[in-house]
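Engineer: Okay, here's the prediction I keep looking at, along with the sequence it came from:
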Amino acid sequence: MERRKHWNKMSVFWIVLLGLLSLCHAAPTTAPTMSPEDQDLAEGYLSQFYADVGMTNSTLRRIRNNSFTQDLQAMQAFFGLEVTGTLDKETVDVMKAPRCGVSDISRYGHFPGRPKWTKRLITYRITRYTPDLAQRQVDTTIAQAFQLYSDVIPLDFKQVTSGTADIMILFQSRYHGDFYPFDGAGGVLAHANSPGQGQGGDTHFDDDESWTLTQRGVNLLLVAAHEFGHALGLDHSRDRRALMYPTYQYVNTNGYRLPDDDRRGVQALYGSRTTVPTTAPKPEPPPNPEPEDPTEPPNPRDEQCSRELVFDAATSIRGDLYFFKNGYYWRKSSSFQGIRLTKVNRKWSRINYVDAAYEVPNENVVTSSCLSTGRQYWGVTGIAKTIMPGYPKSITNLGLPSSVSKVDAAVYVSSTGKTLIFANNKYWSYDERRNQMDSGYPRYITQDFPGIGSKVDAAFENYGYLYFSDGPRQSEYYLPYRRVMRVLLNYGWLNCY
């Protein structure tokens, strides 16, 4: 079973163990000036970061009720504070500092059992990006974070853009598909799993943070490099100068190299690199926008039943559901069994790739982006192969500003007669009866559709419900109640169980 690591070295464990043995009946001690809010903060902090995750619930409850002092002493010892077992202002200030979400007590330490990768080439994939930075900036920064390690250990890292990688990476706020929901801006910044099968090494960043490449906000390079330390098998360090220290602290990242404490820790697991890395962890370049010799897009058949499946677009057309991916689409119909996979340009010869799609009753318009520019859309009639005259057109004809380079998703809402068009973290409302954009837009997705996330990759309507996909996760949304009814995974629509 993987060990989830959030932003510890086992050297602190013996301190905690001795504390539990010698002070197991000590009563909580707090400074008289501490407020009830500070007391609640301290109890929650110690419960989250200083509870032995291997204990049963009943044992954990019994110890928590009797061990506030020793847990507090362990925390103070870990951070180099005066070990008093008394809740004071300096201790509370440390508890309030932004930090990694991994506990400071680990059964693995560093690590009895030593979970680590047993191969030399580790793949990673970013399934969902933050809107705070350009995608290319994120790719480059993540690659730089991995290179801090590949410079000193004999592992290489390679970014892939499809399938299941060894390390899956995403930016997401609040609940994001695991049992460790984020807590909003500040607090826990990110978390990662230790090496292992399945979700081992997977790394998540809280998208409620303001991610930057500078001193302002939260520096992505520093947090990513810290979390990838966990993904490689490192625990937290008590050395304040170490990258693996639990709380976030900005340092100048120009020419940044792995600190000595962290280098020694990761080399103890993997050994030292004696030669220049053979495979630099460069991000895969995006597709050439104007390829002279277009290559065949990867066939998504192998992704059909992946829990990490991300749709490019989705729509209903004459009662059938179409799910688009990498220049192909899956068609789900009540008129035939199974799921059919077809190349997009085999059905619509002038369309190679679909970013967004929607159906308007009696018109059945499918909006897609041109492979070369991303700024065009086509109208097609029903389920036929016929593209309507006058297409393609620029997406600015719909009333979108020229700053929008592509549409992420679109869906026609039958109860309102409006088409919702999503791009980045905003959306527009297009009135199909008046053939014009509604005034007052764009608006933020999180403002009007609470619970679905801040970005929509694909959207469609089915039996009165709206389905919004954000990465592999999908929200079943009931518009009259303005609430999420269920949270699903995309692959569930493709006869995968």
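Structural biologist: Done, it's in.
Engineer: Please make it C-alpha for all contacts and neighbour counts, starting now.
Structural biologist: Fine.
Engineer: Could you tell me how far stretch 155-169 lies from the centre of the chain?
Structural biologist: 14 Å (Cα atoms, centre = their mean, to the nearest Å).
Engineer: Residues touching it, excluding its own?
Structural biologist: Contact partners of stretch 155-169, identified using Cα atoms under 8 Å, 6 or more residues apart in numbering, comprise 119-128, 143, 146-147, 149-150, 199-205, 231, 277-284, 302-303, 306, 308-309.
Engineer: so which strand or helix has the residue nearest the centre of the chain?
Structural biologist: Closest residue to the average C-alpha location of the chain: residue 170 at 2.2 Å, with Cα atoms, centre = their mean. Following DSSP states H and E, one finds residue 170 within strand 167-172.
Engineer: for this protein, what spans make up the helices?
Structural biologist: Using DSSP state H, the helices of the chain run over residues 13-22, 36-49, 57-64, 68-78, 89-96, 135-150, 220-232, 260-270, 344-347, 445-448.
Engineer: Comparison target below:
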Amino acid sequence: MSIHRFGLLSVLILWLDCSVAFSLDIESDEIDYLQRFGYIDVDLSDAQITPSFWSDKIREFQDMVDLPQTGEMDAETKKAMKANRCGVADKFKDDRRRVRRHGNRGRRYIKPEYKWPKTDLTYWIRNTPRYLQDRDAIRREIGAAFQAWSDASGLTFREVSSVDGKDVDITLSFQWKKHENCPHAFSHGFLAHAFKYTNNYEFSGDVHFNDEYNFKSSPVSESDDRRGVQNLRAIAMHEIGHSLGIDHQNTKDSIMFSLYQNNNDHPKLSSLDVNVIQSTYGPNRTPSHRYRHPSRPTEPRVNPEPPRVPHHRHHHPDEPTLCTSTIDAAVMYRGELLIFIRNFMWRFRDDRFIGRPIEASSMFRDLPKTIDAVVNVNDQLLFFSESQVYVYRLLTLVTVLPLTHLGLPHHIRRVRLAFTWNSRIYIFDQHEFRELDPRSLKVKGDRKIIRYQWVGLPQEVSAAYESDNGLNFLHKNMVYRYETDDGSRPPIVEQFKLCRKDFQHEHSVPYPRRVLTATECSVEECPSSAESHFHWFLIMIATLLMCV
């Protein structure tokens, strides 16, 4: 959360606390939810935040999710905020533009503002999800989703193969957390998002599915629903609607309802959906046209299916302690910092601990219990375990290689460290290091002595990873950070503790937010952080005085 957003939320929460006439039970994550989905403008001034402000915003949300507009955070409203949903915003700054009426109920629908300049569109299924490996089933479900919109409008869709993918109109892909250059990272509860057509925009018209979830072809049974299995066709129909320019609608039977209706075995467009699409692209004047598979399918996915990672687990009696144990390996992968101790793994994102430590093999199937080092090479993870290297791509084991395959001499039986630095890959044994070519994965150049090249590096360091702010070496609770432009004889520019002295609770963040995101101050003393906290402290005091 940005400092600007933190300040806005602080002021809003204080308004709630000090208003006698406005008693409302609302949590900070619910405030963040309303802001994320367009109900709160981040540019609001303090004068605009009145006791009636929240009632209005909650009514707007209740209206969008088809709930009674009480203006209060009642149980049904809280439940709606926790439901699986689309990651696209509900409201936009120009929402006053498009209100129409539909049917006898007088329900509104929002007419699309953005539309494709043509009616014959192509699409490309870039990859398949981790939990549904049947490519034909994927093509069938997504093809049926496109066909539903085609049957109701003047649009036609044609699937193209990967060979033609560079010229495709709509690219559909299954993504994980922070992905590519997408401005919207996935988090739990958000199943997919899509982008409207905008000329010259990188993701224009594209659809991204959250690969954290288990997607299934229709129908989805009640037992599937209880296990969190998601109806791929229904979600695809919804997101394709966004790609075509359609916003969220506030009627539950609409496929464009923002909260996913997973119990729909055979999803279909409602009369409201048909009216919206026809108001933009016209009716279908040739109902007989059908969906066509490409003559040449995209490349199949050949890797075996990895296991589903549980979101919750009980404490393991052998679980090590992060702040006092020797860290065996660490790596940045897809926007997350992974830390390995014995056969356990910790996951951090945006300086926050995700869930509980899990057994590493529950995410990386067939991974050995002893891990000496790990490095990310071209989005592949190379795990070093004794004399072997386990190569994973997208959490799937691709191959197992001996150390000698990398060009390491036979007498090296174990790698101590492996990391990337300035686009180079380094492999450490006890006293020497070598550089690995990222393309051939072969040793290049001569061996070098660690203590001559890495000035001041303690012999005891057991893990290393590269972050945006430098190269970090770990030894128990200590972090040694290096910075250099050319990678030659880098000096230590900072050292600090991984965990704070007051870190005791296992669900807390084990290091301050600035430790892994800044180099200008230490863990215990950070003037800029202190100044920021003092600034918002003054805001809170001023707001409280306003309430007296």
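Structural biologist: Now that the structure is in, tell me what you want to look at. Every value quoted in this text rests on a predicted model; they were computed, and no experiment measured them.
Engineer: Where do the strands of the stretch 301-450 of the second structure begin and end?
Structural biologist: Along the stretch 301-450 of the second structure, the segments classed as strands by DSSP state E, counting those that start in this stretch run 329-333, 336-341, 344-349, 352-353, 358-359, 373-377, 380-385, 388-393, 396-402, 417-421, 424-428, 432-436, 443-449.
Engineer: quick one: what's aligned to the residue nearest to the centre of the first structure in the second structure?
Structural biologist: Aligning on TM-score structural alignment places residue 170 of the first structure opposite residue 173 in the second structure.
Engineer: Tell me who's in contact with residue 112 of the second structure.
Structural biologist: Residues in contact with residue 112 of the second structure (Cα under 8 Å, 6+ apart) are 98, 245, 246, 247, 276, 280.
Engineer: for the match of residue 170 of the first structure, what are its contacts?
Structural biologist: So residue 173 of the second structure contacts 125, 126, 127, 128, 207, 208, 209 (Cα under 8 Å, 6+ apart).
Engineer: Return the residue of the first structure aligned against the last one.
Structural biologist: Okay, so that is residue 209 of the second structure. In the first structure, residue 209 of the second structure lands on residue 205 (TM-score structural alignment).
Engineer: My guess is its match contacts residue 190. True?
Structural biologist: Yes. If you go by Cα atoms under 8 Å, residue 205 of the first structure and residue 190 touch, sitting 4.3 Å apart.
Engineer: Spell out which residues are contacts of both of these two.
Structural biologist: Counting by Cα under 8 Å, 6+ apart, nothing touches both residue 205 of the first structure and residue 190.
Engineer: returning to that earlier point: what would the strands of the stretch 301-450 of the second structure look like in JSON lines with distance to residue 155 of the second structure and mean neighbour count?
Structural biologist: Below are the strands of the stretch 301-450 of the second structure laid out as JSON lines (distance: least, Cα to Cα, whole Å; neighbours: other Cα atoms under 10 Å):
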{"stretch": "strand 329-333", "distance to residue 155 of the second structure": "40", "mean neighbour count": "24"}
{"stretch": "strand 336-341", "distance to residue 155 of the second structure": "40", "mean neighbour count": "22"}
{"stretch": "strand 344-349", "distance to residue 155 of the second structure": "41", "mean neighbour count": "19"}
{"stretch": "strand 352-353", "distance to residue 155 of the second structure": "45", "mean neighbour count": "18"}
{"stretch": "strand 358-359", "distance to residue 155 of the second structure": "47", "mean neighbour count": "21"}
{"stretch": "strand 373-377", "distance to residue 155 of the second structure": "42", "mean neighbour count": "26"}
{"stretch": "strand 380-385", "distance to residue 155 of the second structure": "40", "mean neighbour count": "22"}
{"stretch": "strand 388-393", "distance to residue 155 of the second structure": "37", "mean neighbour count": "20"}
{"stretch": "strand 396-402", "distance to residue 155 of the second structure": "38", "mean neighbour count": "16"}
{"stretch": "strand 417-421", "distance to residue 155 of the second structure": "48", "mean neighbour count": "24"}
{"stretch": "strand 424-428", "distance to residue 155 of the second structure": "49", "mean neighbour count": "18"}
{"stretch": "strand 432-436", "distance to residue 155 of the second structure": "51", "mean neighbour count": "20"}
{"stretch": "strand 443-449", "distance to residue 155 of the second structure": "54", "mean neighbour count": "13"}
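Engineer: So for residue 50 of the second structure, which of these sits nearest?
Structural biologist: Smallest distance to residue 50 of the second structure across those (Cα to Cα): 32.6 Å, for strand 352-353.
Engineer: Run a quick neighbour tally on the residue nearest to residue 266 of the first structure when sequence neighbours are not counted.
Structural biologist: In space, and not counting its chain neighbours, residue 266 of the first structure is closest to residue 234: 6.6 Å by Cα to Cα, 6 or more residues apart in numbering. When neighbours are counted by other Cα atoms under 10 Å, residue 234 of the first structure registers 30.
Engineer: Need the counterpart of residue 234 of the first structure in the second structure.
Structural biologist: In the second structure, residue 234 of the first structure lands on residue 246 (TM-score structural alignment).
Engineer: need the contact list for its match.
Structural biologist: Taking Cα under 8 Å, 6+ apart, one finds 110, 111, 112, 113, 114, 256, 276, 277 in contact with residue 246 of the second structure.
Engineer: Closest one of these to residue 349 of the second structure?
Structural biologist: residue 256 (30.7 Å).
Engineer: Please look at residue 462 of the second structure and residue 474 and confirm they touch.
Structural biologist: Yes. Between residue 462 of the second structure and residue 474 a contact is recorded at 6.0 Å, counting by Cα under 8 Å.
Engineer: quick revisit: distance check, the residue nearest to residue 266 of the first structure against residue 420 of the first structure.
Structural biologist: Remark: distance between residue 234 of the first structure and residue 420 of the first structure (Cα to Cα, to the nearest Å) = 45 Å.
Engineer: what does residue 70 of the first structure give?
Structural biologist: 55 Å.
Engineer: And residue 317 of the first structure, by the same measure?
Structural biologist: Distance from residue 317 of the first structure to residue 420 of the first structure, by Cα to Cα: 17 Å.
Engineer: go on, residue 235 of the first structure?
Structural biologist: 45 Å.
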